[in-house]
Structures are given as structure tokens and as C-alpha cells.
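Participant: next input, structure requested:
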Amino acid sequence: MKISEKHYSYILLAACLLLFFPHLDVLYANIMEARNFNTAREMLEHNNWVLTTMNGEARYEKPPLPTWLAALSAALFGITKLWALRLPSAIISTVLVLFSFSFSRKRLQLSAKQSLYASLILATSFYILFSGRNGTWDIFAHAFMLGGIYFLFQFFSSTKHKYRNTALAGLFIGLSFMSKGPVSHFALLLPFLIAYIWVFKLRTYKTRIVSFTLMILIALGLSSWWALAIYFGDSDTATAIADKEATAWANRNTRPFYYYWSFFTQSGIWTIPAFVSLLYPYLKTRVANLKAYRFSLIWTLAAVVLLSCIPEKKSRYLLPVLIPLALNTSFYIEYLVRRFSVLKDKRETFPVFFNF
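Facilitator: Purely as a prediction, here's the structure:
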């Protein structure tokens, strides 16, 4: 049965509902969630919405947007319900997947089927699936950042609706900062800019300086207001925490540069296709859209290299890499769907049978 393209969004929505929402209260809260949920509880009990606290002490290490959302969900459904505290993560993960589909289809002009493949790969990648059912900050930062990238790409590639695109890009980039500081700016936005400039080049923007400035101002305004609020409201504590956090990346959980080189394994069931999708000499003559494939490959590899330059390394920090990696993997999957019936070389068919 042939499925109409207009139904693909419904397929993705149904997949997200099945993947992210059922049984959100089955697993016990981990230590990262506990910090978030305790802060959310104290927001509701003590009205500490700006000068956030945990166990009565200042908790300024992370911006409060995900905690606000957890607190609002708890206010609606009950602070004792674990599923209510995790519900915002499931919702924002669904938004991430839908943004991924629109980015592939509308911005990169990939086929509807390949865009569907990319989004389903993203939704079922291990760390995306885990984060979507977990009440921590990372998934919010990267979902909002992909929204910012979605509108920024349109601003770069078209002169239409430039103020709308830059305003929305600034909004989402600012919301990303309010979710986990500059993490996604470094791990997702900067690699995107590197890939875009490398593959698509930048046009002259002399006539769009005002609209670009609007984006910067909106992003800066959203990103800085909370930091200014806690600085003027509790300057000594805010300064001490900022100093501690500034040195954390260099002193805690330090790992060698090559620690992330197995990054593709974080996609879980897509490990082998993800690895094959990185083999540019093999795929460059097989993909349907070589320029878009180069873009996704450079975006992925740039993210890994930049993260590798930071001394502090944890497996969960690879979460933003999975976003361009899912897109990159879709080029290989699209090739297999299109050509597998005529493939004769066992070197090409073996990875498929081994993985699936």
C-alpha cells in the first residue's frame, strides 16, 4: 500500500508517541534527574523560579528552562508523579524528530521517504530514545537548537521572510541557551556553520545585516537575562558557581582526544549503517544527493572533532552528534532501499543481513 507524503508527519508523530510516552514512570530517577526534579519541587513549594534552589541551597549550575517545564507539568499532574516530571522531555523529543523531518525535506530538499528515514533513525537512536524518556537538560538544548538551525538555514539560503527567519532562529537559539548554556552552540550550531560554509558557501549579506542583527539581539537577550538576574540577585554565590563551572570542563572526567571515536555506536541499532554512512569514498557515487550528503557528513564529523577537543568527556555528551548522524545514515538507507534488489556484491549485502 502506497502511503501519501502528507501522512508522513502522522507516522512520525505516532512513532514518537509509542517511543517516548508509554511507561515514563517505570525506571527510577537517576541522579541528574533527581537534581532537576528537586529544583522543580522547590520552585512550586517556595516560588524559587528565578533564584533556583536544590535542598534549600542555590542551584545556578544550569539554566532553568527544562526545570520550569518540569515544574509546570508537575503543577498540572502532580509533583509525586514521575511520569509528569518526565513528560516535557518526551514532548520536546517529539518536537526534535518533527524538526528533523522538516529540515531534511524543506531545507535540504531530500525526498519525503529519505526525510522519513532520517527522522525515524533519529527517534530510534539509543541516546535520543534514552534522553526522550529522561528528565534531564540535554535533549531540550539540542531540540531547541535544531529549531534555530532550521530557520537559520532558511535565512542563509533565501531572501524571503528574512525577519521572520532570523527572529525565530534567535528565539530558538536563545531557548537552547536557557536549557543548558552554550553546550549546543558549540556541539551542534558551530559544526552546522562549518558544514554549511564548506558545502553551500555564504552569499553576500550586506542587505541583510539588520535582520541578522535582530537574530543576535534576540538570542543574546534570551540567553543573558537569567544570568544577569542571578548575578544581581545573589552575586557572590553566582560568581562562585560560575568560577567552579568554568574550570569543570578542564578538570573533571578528562579523557583522551580519541575517546569519542566510537561515536556511531551511540546510535544503538543503527551502529553498522551509521558506520557505513561515514565511508565517503564508498557512498559518494551511490547517494541520491551528493551535496546534501557532504553537508551531513561534515556536520557530523565537525561535531565529533569539536567535542573531542574538550578535555571533559562523557558518552552522553555525544547526544548532539546523533542529530546529523541520523541524517547522514539516511543516505545509506535510502541507497539500500532503492538498489538492494539488484545488488550482487556480498560485500554490500552482508552488512545489511548482519545488522537486520
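Participant: only C-alpha atoms from now on, for both contacts and neighbour counts.
Facilitator: OK.
Participant: now do the helices in the stretch 51-200 of the chain.
Facilitator: 65-77, 82-102, 112-124, 126-132, 138-157, 162-180, 183-184, 190-199 (DSSP state H, counting those that start in this stretch).
Participant: who are the packing partners of the fifth one?
Facilitator: Same thing as helix 138-157. Contacts defined by 3 or more CA pairs under 8 Å, 6 or more residues apart in numbering; DSSP states H and E place helix 138-157 against helix 82-102, helix 126-132, helix 162-180, helix 183-184.
Participant: just these: most buried one?
Facilitator: When the helices and strands packed on helix 138-157 are scored by mean count of other CA atoms under 10 Å, the highest mean neighbour count falls to helix 162-180 (a mean of 26).
Participant: what's the angle between that helix and helix 65-77?
Facilitator: 80 degrees (axes from the mean of the first three to the mean of the last three CA atoms, to 10 degrees).
Participant: for comparison, sequence B:
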Amino acid sequence: MNKNFFENQSHYRLLACLAFLGYFFLMFGNGMVSLTHPDEVFYVQSAKEMVQHNSWLTPLIFDWRQFEKPILFYWLMAGVIKIFGPTPFVARFWPAFFGILGVLTAYGIAWTLFRQKRLAFLSGVVLMTSWIYLALSRAVLTDMVFSIWVVMALGAFCWGYYDRRYREKGIIVFCVLCGIAILTKGILGLLFCMTPVLGFLIYKKDLDFLKTRSLLWGILLLAAIAVPWHVLMYRWYGQEFIQEYWQNVHVRRIFEAEHPKSDKWYFYPLLMIGGVMPWSLFLIPTAGLVYRLFTTSTENRDRFAFLLFWIVATYLYVQPAHSKLASYIFPVFPAIAILIAYSLERILEGDVEKFFNKMAESIGYLMAAVFAGMGIAAIVMAKKYSSYVPDMLPVYVFAGAALLWAGALALASAKKRYGTQLAINASFTCLILLVMFSSRPSIEPWVSCKDISLVLNKTDQSPTTLLTSKFYVRGVRFYTDRKVAVININGKGFFSPHPIPFLNTDEKVLSFLEQQPVTYGIVRKNDLGDLYRITADGYHLQELDDIGGKHLIKIEKKS
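Facilitator: This is a model prediction of the structure:
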């Protein structure tokens, strides 16, 4: 990874290279696995129903309005679905596209801050090969799209701040992107964009940077983008919109955990460390190097300050909320990738104390042990849960390749070939991706309702309402286009209410079964046990199929 090679390349060529790599890591093969439950099918089903009902302003789910998110992501989804249909690749196109765009933006921000092409290129590579970035680029969620609007807004600020020729344009573009972020995920779009910038400018004692007419124009454009849809929804739906969109989505999640198991103080710190695998161990020299340079030298201090304000501001908003998800903290990862790339650049240059080079060597050995351990663990776990792994060949291939990667990484570390070490580290993500592709036949039945729904569609074409488990209801609706009801004995309703029957008592289930002579359903094992108990006296329950832990059943009254 010769530095002169990178410095002699044009930005266009380096960006084109990152875009090509980004396509492979983040978009290639996105149509191989069917849309998964419960989240992917939620967003795609909403967009599909918007197209079916020609409802381009109001998001829908189960043929009824829903305000889980603002409208922009649904517009993007509905647009491509209307043209190309709701296929997996089409549905995952926008998250993957924005994932690639985020890689290019990280390059641009790193270049703006440090003016080193190899460092900027490394920022893009670290980001695209981080496992959390790979995962969210390949999932139909709003968070990748939202996060990249935020990242591009912060990039526009950097552009205007560090090159004052573009101050006016930078402020206007920042405000426009901030407005688009609000239209994608609500008030967090404003907070995640504005807080790092204001904190940084206060730290720099440079709030005068904002004293320009372009800020007024920017605010007007922000309002023109973000406000009209919200006003229209309030005028059309009044308190229903306020209750669902503001109270339930924005306020309730601060005080109530949607997923109680993740409501731990250490959830986000561990995620920020683990999310950048296979680069996690490099956070140790990164933290030490940044701390030393920040406290003992003025060189690049304000650049580090900006990246740290970016990370800390986002963290301080999401940490106090009881509803915690991996995707909520996602906007910090481009900043973390740039900091890691900075330390990698210094190690490659040899422009650090021997301690840091020794640490890089040690990290190589440790990561080699991690790779080898993953290969061995894959075989052990596959044999332990053999019923879930119909074909062991992909497991053995992965284990062998992981051991090969481990050996190569250990050898590169021993010879102090840090560039080779980094290339091997990054390419391990490629191995993970290839194994996922080859494991598709084993994985898909467990993560998607498609296969079991196809069997149901062949078995029954009646218009009756289907009975499903809570976890499967969105997937069953998407793949069958049938009305659905949920069985979840003693369970709580959806965090965001769905306009479908929710049967959480024996009496409600029996009342539902009375309404139609034959009921088909797709349920989990625990719900199947409840149904056997509830229907023991007056109904005949028949199991028709079992795919990926999903039981296809038929219930009819005893004659």
C-alpha cells in the first residue's frame, strides 16, 4: 500500500475503485435471499400497499395508515417497486446504494480533514468492511438511508468550514440534507446534524461562521423540505398522527424499552466496538494515538475534535433512551472508521513510536487467533445444532478458509508487513460474505416466510383470514396478500399498533375460530402448543408442513 501510489491517483479513480468494491461488499447478491421477517417485509409491504392503493402521501400497512416513520423512505421504496416490482434486490437497492454513497462520503470527509488520499481511501475500506455496515447495507431498514443523509450533511459542513470559498454553499447544502434527514426519520435528523456542528463551533469559538445570509436561506429550504408533509398529516389525521408519530415513536421510546433485553447501559459501547469488526482491536492504538496527539500537539486537533463531537453527540442522544437498537447508533460508524484509518495511516508511515508498531503486530496475532477460533467454532456449533444445518460442506469450507486466513495474517504480522496485514484483515469480510451466499439454502427457511407461504398458497386459495404468530405476521401478509390475525397468548400488542386482530386469550382465539369453518395458519412451536390445548374439545387441528420452524396448520370444527 505504497503512499505515493495513492497520492499519484486522481480522486475520481480512487472513488471509482471504492464504488466498485462497495458494490461487491454491499450490493452484489442482494437478491439471493428472500425478504426476511419481521422488519424487511414491514417496509416493503408498506411501500407495496402505497402503490396498490395509490396512496403516495400516507404510509399504509395492513390496508390502514401507519406513522412508524416519515414519508421519504417509503417514497424511495414505492418508486422502485412500482417500476420493477417488490423483489428482494429491488427492495434492498436503496440501503445498498446509500451504503456505497456513505463509503464515498467517508472518503470525502477524511480528505477534507486530513488531505491524505491513502488515509481517505482507508477510511472507505474500513467502513465498508465493518460487519455492522455490511449488515445494514444489505437490510431493508430506514437507518442506512437516514444515517447517510446525516453523514453527508456533516460532510457538507466540513466542506464549507475547511474551504471558506464554499462556506455559503456548504451551509445551504448542510441545511437541505438536514431537512431530508428529518423527512426520513423525524426530529433525530435535526438533532444528529445540528448538535455536532454547534458543539464543534462552540469549542472553536467560531459561531460567527454561521453569521451569513446563506444560513437563513438554508433554514427556509430545510423547513420547505421537512415541514409540509408533517403539517398535511396533522391536518388530515389530527390527534391520531400526533399520538402515533410523536408520542409513540418519538417520546415513548425514550421511557419504555421496545426490546427490554438490549436496554443495558453497556449495549451501545459494546456495539461501537464490536460493530467495526474485523477492525475492533485497532480501536486500542487509535484511542491511544488520538489521545496523545489531541493532548500534546495542536496538529489536527480541531479535526479530531469534530469527529469526537460527531460520535459523542450521537451517543448522548441515544444512550438515555430505554429503546435501544443497533441501528440507532449507526451514524457514528463513519467517524469511527475515519479515526481508525488515521491510526492505520500513521502505522503504515512508521510515523509513531515503536510501541504502536508493536501493538499493530500483536493485533495481527490476536486477529489470527480470532479467525482460527471462528473456523473451529463454526464446526463445533454446526455439529451441535445439526438439525439446522442440512449441508456441512459450507461449514467445512469456511473453517478451512478461516484457518488459511489466520495463518496468512500471522505470517504477515511476523514479517511486519503491515499493508499486507491490513489487506488480509479487510478481505476476511469478503470470506464471511461468500460463506453467507453459499449457506443461503440453509439460512433462508429460518429467516423468511416465503417457502412456507408458498406451500400455503398452493394448499388454500380461499379468502379466509390466516392465523399467524406475532413474529411472522408481516411476512405471511407480504407473501400471501391475505388478511391475518395474530395468536400470542398472554402477550402484549405491537409497540406500534397494527390494525389486525390480536388474540392473546383463549376466549379470543375461540371466538376467532368460530367465525370461519376452516382456518389455516403459520405459527411457531409455542403457539402451536397453545392451539392444541385451546382446540382440544371442539376442533380438529392438523399439521400440514414444517419449514424453518414455521408450522403450517389447518383447524376445522369437529363434525
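Participant: residue 143 of the first structure pairs with which position in the second structure?
Facilitator: Alignment note: residue 143 of the first structure maps to residue 148 in the second structure; criterion TM-score structural alignment.
Participant: ok, how many other residues are close to that match?
Facilitator: 25 (other CA atoms under 10 Å).
Participant: isn't it right up against residue 104?
Facilitator: No. Look at residue 148 of the second structure against residue 104 with CA atoms under 8 Å: they stay out of range, at 10.4 Å.
Participant: which residues does the match of residue 143 of the first structure contact?
Facilitator: For residue 148 of the second structure, the contacting residues are 98, 99, 101, 102, 331, by CA atoms under 8 Å, 6 or more residues apart in numbering.
Participant: now it: how far from residue 105 of the second structure?
Facilitator: 8 Å (CA to CA, to the nearest Å).
Participant: how about the corresponding residue of the second structure for residue 300 of the first structure, what does it touch?
Facilitator: In the second structure, the residue paired with residue 300 of the first structure is residue 311, using TM-score structural alignment. Residues counted as contacts of residue 311 of the second structure (CA under 8 Å, 6+ apart) are 332, 335, 336.
Participant: ok, now residue 75 of the first structure?
Facilitator: residue 44.
Participant: what do you get for the one 10 residues further on?
Facilitator: When the contact criterion is CA under 8 Å, 6+ apart, the partners of residue 85 of the first structure are 37, 70, 71, 73, 74, 79, 135.
Participant: the third one -> the second structure?
Facilitator: It stands for residue 71 of the first structure. In the second structure, residue 71 of the first structure lands on residue 78 (TM-score structural alignment).
Participant: can you give me the neighbour number for its match?
Facilitator: 27.
Participant: what about the closest residue to it other than its chain neighbours, neighbour count?
Facilitator: Counting by CA to CA, 6 or more residues apart in numbering, residue 78 of the second structure lies nearest to residue 47, which is 4.6 Å off, once chain neighbours are set aside. Neighbour count of residue 47 of the second structure, defined by other CA under 10 Å: 28.
Participant: what helix or strand does residue 47 of the second structure sit in?
Facilitator: Using DSSP states H and E, residue 47 of the second structure sits in helix 39-52.
Participant: please tell me which residues of the first structure that helix aligns onto.
Facilitator: Aligned using TM-score structural alignment, helix 39-52 of the second structure spans residues 32-45 in the first structure.
Participant: contact partners for residue 259 of the second structure?
Facilitator: Residue 259 of the second structure is in contact with 323, 324, 325, counting by CA under 8 Å, 6+ apart.
Participant: top of these by number of neighbours, please.
Facilitator: Neighbour max across those (other CA under 10 Å) = residue 324, 25 neighbours.
Participant: and that residue? What does it align with in the first structure?
Facilitator: By TM-score structural alignment, residue 324 of the second structure lines up with residue 313.
Participant: same deal with residue 15 of the second structure?
Facilitator: With TM-score structural alignment as the criterion, residue 15 of the second structure matches residue 9.
Participant: wait, doesn't that match sit right on residue 100?
Facilitator: No. The criterion here is CA under 8 Å, and residue 9 of the first structure misses it with residue 100 at 10.9 Å.
Participant: isn't there a helix covering residue 551 of the second structure?
Facilitator: No. Using DSSP: H, G, I helix; E, B strand; the rest coil, the assignment for residue 551 of the second structure is strand, not a helix.
Participant: what residues are up against it?
Facilitator: Applying CA under 8 Å, 6+ apart to residue 551 of the second structure gives the contacts 521, 522, 523, 524, 525, 528, 543, 544, 545.
Participant: what of residue 298 of the first structure?
Facilitator: Here residue 298 of the first structure is in contact with 191, 194, 195 (CA under 8 Å, 6+ apart).
Participant: residues near the second one, how many?
Facilitator: Around residue 194 of the first structure sit 16 other residues, with neighbours defined as other CA under 10 Å.
Participant: ok, the first one next?
Facilitator: Residue 191 of the first structure is surrounded by 24 other residues when neighbours are defined as other CA under 10 Å.
Participant: give the equivalent position in the second structure for it.
Facilitator: Per TM-score structural alignment, residue 191 of the first structure is aligned with residue 196.
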